[in-house]
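Asks: Structure for the following, please:
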Amino acid sequence: MNTDILPESGTAAQRSTSYARQQSVNSSVVTGTFLDRARAALARQRAICARPQEHVDRVFRDILGQADGTYFGKKHGLSAVRTLADWKKAVPVRCYPAFEPYIQKLLDGDTNVLTRSDPYAFLKTSGSSGKPKLIPTTRHWRNLYRGRALYAQWGLYFESIGYDRSHGAAVLDLSWERSASLKPVSDFASYAISQRPASVSSVDWSPPWYEEDWFQGVDDEDYKTGLYRKLRLLASSDVRIIVALNPSKIVGLAEQLAERSGDLIADLRRGTLAGAPCGGADPLLADRLAAVQRAGGGALRLADLWPNLSLVVSWNSASAALYRPWLEEVTPGVPKLPFSATGTEGIVTIPVDAHHAAGPLAVDLGLYEFVPVEGRDEDADLEPDVETVGYRDLEAGRTYNVVMSQANGLYRYDLGDRYTVVDRVGEVPRMEFAGRGGFGSSFTGEKLTEEDVHTAVRLALGDDWPFRPLFTCIPVWHTPPGYTLAIEWPDGLALAPERFAAQVEGQLQALNIEYAEKRRTERLTPLRVLAVPPGTFAAVDQRRQADGASPAQLKHYWVQRNGDVLRYFEEALRQ
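Replies: Coordinates of the predicted model:
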């Protein structure tokens, strides 16, 4: 197998019981050497903002160099490309399906297909219809771009709490964990970006907690148990920074602490975890937490466990922004900073200052082009010959589709993401993620599309319905959030709404691996079906128009853009 990444420490079976090994000292504390590296990376990123063009030019030359002589390069005549204008003429803008033939050639064992540095693994993410996308990852891309970029954002986090307070402090990193096992595709390792199993070199992102038990994934461990294990293994540590991609995970951590406060106190008193010895007893901490528990009415908070908690980091834009009040409730008064705008295909922005949600474009990590969203069909892909503009031409307040070229072989890739320009950091636009074109909803990273919902309902209906029903999926913000499927329900149908809801739920999980994961970890509630009489959709449209909605707003969506429309359906049922 083509999985020659650095070896794991121990077998999967050994790692599955890693929580039971003694951890009397937390070796994941931040060291001076690591801090120096992160601080230097942050300084470099800030300097790039002052003089970006030389880095843009370097990235362009490197991408051409990676494509030189490859199957893709020959097919597109890239040997004659000298300028960005040449590049745009030679390579059309395309979405992932157009790359699938190249990906398949790699999976079949061909080399020199997209890049001169061949992939050693594929990063897996959910496609627009739930079919996994496989993103090639090469050592060249990992070492020169992806790995080192993470040091810069962590430099900001340490700077924000003070480098002097960071040295010797502990970090709880929930943004990824080392996977306990690999799931190969063809002869390649394949895994989600949040489950990278090992570093590929000394310049890759390798934090001090890389070998820690709490950071290792455990086979067949459920979501809540995993969060509790991390709480227990770091309970006696001086955790000052908590970092996650989705804010829902930090909220889930806080909820686990509240729900299992008694278990944690007992485990600390006995020196156990899941009934096995773990790191020795800590009766002083157990007594302190028990006193706090009694005074506070029974539930511990994160600040009770870690009084020096000084920073919380997560995505904080688009749908994730809905978590701001909830996140503040579980970490009151603790400063918040954003994680980089990171996707499986590449990194778009890296935060370099205290802005709560946005960061400057990562001009040194890829070649970026932009298409204004105004006047475009939000559900349509970009045209292959669409006119694009560069970072210098972006205007504050406007929103753009992103076209991204990376040294991993995704050239002029229609990312599907939209970003709004906030202002500029030096000469580089500061951009905030605004959502995905054609996407219906994504509370916790599930990226539920209209095609997901339409296909799931169609498959669940089978032959039970004599006609195509009207339906729409409505995002419902709650703690945790979920979805309500409003559907016109014909009289006399033998199928019960509850059974139909379970069938649609099953189809959604089969179609969309991200939705399935969020349901498994209970970050989303089960789908609810709201069965309404025939004619309800027309009545709702009339009511909304009477309330001032324009005809464009009354366009039918399989997934609603927000949950406001739910009240119209519920009012229609009460009449």
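
Asks: CA only for contacts and neighbour counts going forward, please
Replies: Noted.

Asks: Tell me which helix or strand Leu524 sits in.
Replies: According to DSSP states H and E, Leu524 maps onto no helix or strand at all.

Asks: you'd agree it is up against Glu517?
Replies: No: using CA atoms under 8 Å, Leu524 is not in contact with Glu517; the gap is 9.2 Å.

Asks: tally of neighbours for His167?
Replies: Neighbour count of His167, defined by other CA atoms under 10 Å: 16.

Asks: run this one through as well so I can compare:
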Amino acid sequence: MVPIRSVLAKPVAAWVISKRRQWERKPAETQQFWLNKLLDSARNTEFGRNHFFKDIHSHADFQQAVPIRDYEALKPYVEKVTHGEPDILWPGKPLYFAKTSGTTSGIKYIPLSKESIGFHINGARDALLSYIHETGRSEFLDKKLIFLSGSPEMTTKHGIHVGRLSGISNHHVPGYLRTNQLPSWETNCIDDWETKLDRIIDETIHQPMSLISGIPPWVQMYFDRIQARTGKKIKDVFPDFQVFVYGGVNFEPYRAKLYDSIGKKIDSIETYPASEGFIAYQDSQVHPGLLMLLNQGIFYEFIPVEEFFTEKPRRLSIGEVEVGKNYAVIMNTNAGLWAYNIGDTVKFVSKDPYRIIVTGRIKHFISAFGEHVIGEEVEKAMAYAVSRQPETQVVEFTVAPQVAPPEGGLPYHEWLIEFANPPHDLEQFRQDLDTNLTKLNVYYDDLISGNILQRLQLTSLRRGAFIEFMKSQGKLGGQNKVPRLANDRTVADQLKPLV
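Replies: Purely as a prediction, here's the structure:
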């Protein structure tokens, strides 16, 4: 058979990259275009009238008229949309609601409009085309591809389809990929993750899998089940496996174990999709960071993290950000989200083009004593400790404060870690975590040296602990993620018995 997909992909990739270069050269102008277009499109909506969109002529005007909101603050408008009312946040009604689980808001319904859905799909497509354009490797398109995702089955709410973002995206996979996409529709619709996983293995284990996509911990579970069934490394089960596509969490804590399971190093592509919009993707195997997609129907604002909880934080446009600083991401979208805080923090690693790394969640931190330890810092500390004892393989971990230790003594941070392969010297590993964290966070260092906190404690959990925990929460598999850290012990106390 003539490898049509892989042959045609190269000129298509060249065309897409040439179009991308046009807006990459004009980032500020591109973003201003989208601000103007969004305001003009929504001026006659209820939100647009309430916030005087017709009188807004600049970013400064917009900031004055539209305050920062999270989902709870936007909920009165969203509820009108979910009840079928048109022209509330965006003209007409949305095509879909992406249903997500909020940490404080319960179920969240994020609107996807006919204008926004194409950008969601094109973001994933362009990530693959960027890889093909840079590496010249497109043969994986002619083999089998798997997307470990949520169920594509949807419900309706006042005539609007409701589902998980990954399931909604399944309805829009391009026709030229459908014939080599796995798993089958019927298998993808299975709700129970473990049952679904066994069926996925049944369907894929004898296929020429070339691309595997999903959130790393659930891909690892897929690999573990395959190895248990076959006794082989993944490279021997899937000799054509070429590209791993992932997103949703930092890959570094999972990298060593995933590559050990595979048995060889393969190329990976990181993506940054959110229900609110497709924000960025890894556009290069050489340069660090993810390309910020500035021409995707979204106008971005960035709040310096240290100002986020102040009364009047600055809201910077793309031309005002600096490399190396942490920002909370604020989105204004062509589905009707306005000055919307998605809860993520990013750091720019380049401004030509604008590339970012995701550094954590604005509400996921430990600051029981003013230390404000963030996700990026605990993940860097973990990477350092693993590098000192490279035999170590981490399945998953989370960190929480212990304010009133039951054993008495000073409070501390507790790291609850599940190892696939523990370090030879667990005490040295603990010391390396703590030493590196004091270097990364001066406030934590001050609390340690001032005898306010004692050095961190490490609790090693039994194999399968995090799967047990996620299963108990009804969040096993799909797009669900373990919180990396928290300012309370809600998660830690449920994990603690699983030693």
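
Asks: Superposing both, give me the TM-score.
Replies: Taking TM-score structural alignment, normalised by the length of the second structure as the basis, the two superposed chains have a TM-score of 0.71; 412 aligned residues with a CA RMSD of 4.2 Å.

Asks: who has more neighbours, Leu524 and Glu517 of the first structure?
Replies: More crowded of Leu524 of the first structure and Glu517, by other CA under 10 Å: Leu524, with 23 against 16.

Asks: Determine the longest strand present in the second structure.
Replies: strand 340-351 (DSSP state E).

Asks: After it, which helix or strand is next?
Replies: strand 354-361.

Asks: okay, that next one sits on what stretch of the first structure?
Replies: Aligned by TM-score structural alignment, strand 354-361 of the second structure corresponds to residues 429-436 of the first structure.

Asks: mean per-residue distance, the matching stretch to the second structure?
Replies: Mean deviation of stretch 429-436 of the first structure relative to the second structure after superposition (mean CA distance after the TM-score superposition for the first structure): 0.7 Å.

Asks: Other residues contacting that stretch?
Replies: The contact list for stretch 429-436 of the first structure, computed with CA atoms under 8 Å, 6 or more residues apart in numbering, reads 317-319, 341, 349, 357-361, 391-392, 394, 399, 416-424.

Asks: Stretch 103-110 of the first structure too?
Replies: With contact meaning CA under 8 Å, 6+ apart, stretch 103-110 of the first structure is reached by Val113, Leu134, Pro136, Val185, Ser186, Asp187, Phe188.

Asks: Which residues belonging to it are considered buried?
Replies: Judged by neighbour count using 16 or more other CA atoms under 10 Å, the buried positions of stretch 103-110 of the first structure are Ile103, Leu106, Leu107.

Asks: Could you export those as JSON lines, including distance to Arg196 of the first structure and secondary structure?
Replies: Below are these laid out as JSON lines (distance: CA to CA, whole Å; DSSP: H, G, I helix; E, B strand; the rest coil):
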{"residue": "Ile103", "distance to Arg196 of the first structure": "20", "secondary structure": "helix"}
{"residue": "Leu106", "distance to Arg196 of the first structure": "20", "secondary structure": "helix"}
{"residue": "Leu107", "distance to Arg196 of the first structure": "19", "secondary structure": "helix"}
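
Asks: for these, which one is nearest His556 of the first structure?
Replies: Of all those, the one with the least separation from His556 of the first structure (CA to CA) is Ile103, at 35.3 Å.

Asks: That closest one maps to what in the second structure?
Replies: Checking TM-score structural alignment: Ile103 of the first structure goes with Val78.

Asks: gap between its match and Ile88 of the second structure?
Replies: Using CA to CA, to the nearest Å, Val78 of the second structure is found at 8 Å from Ile88 of the second structure.
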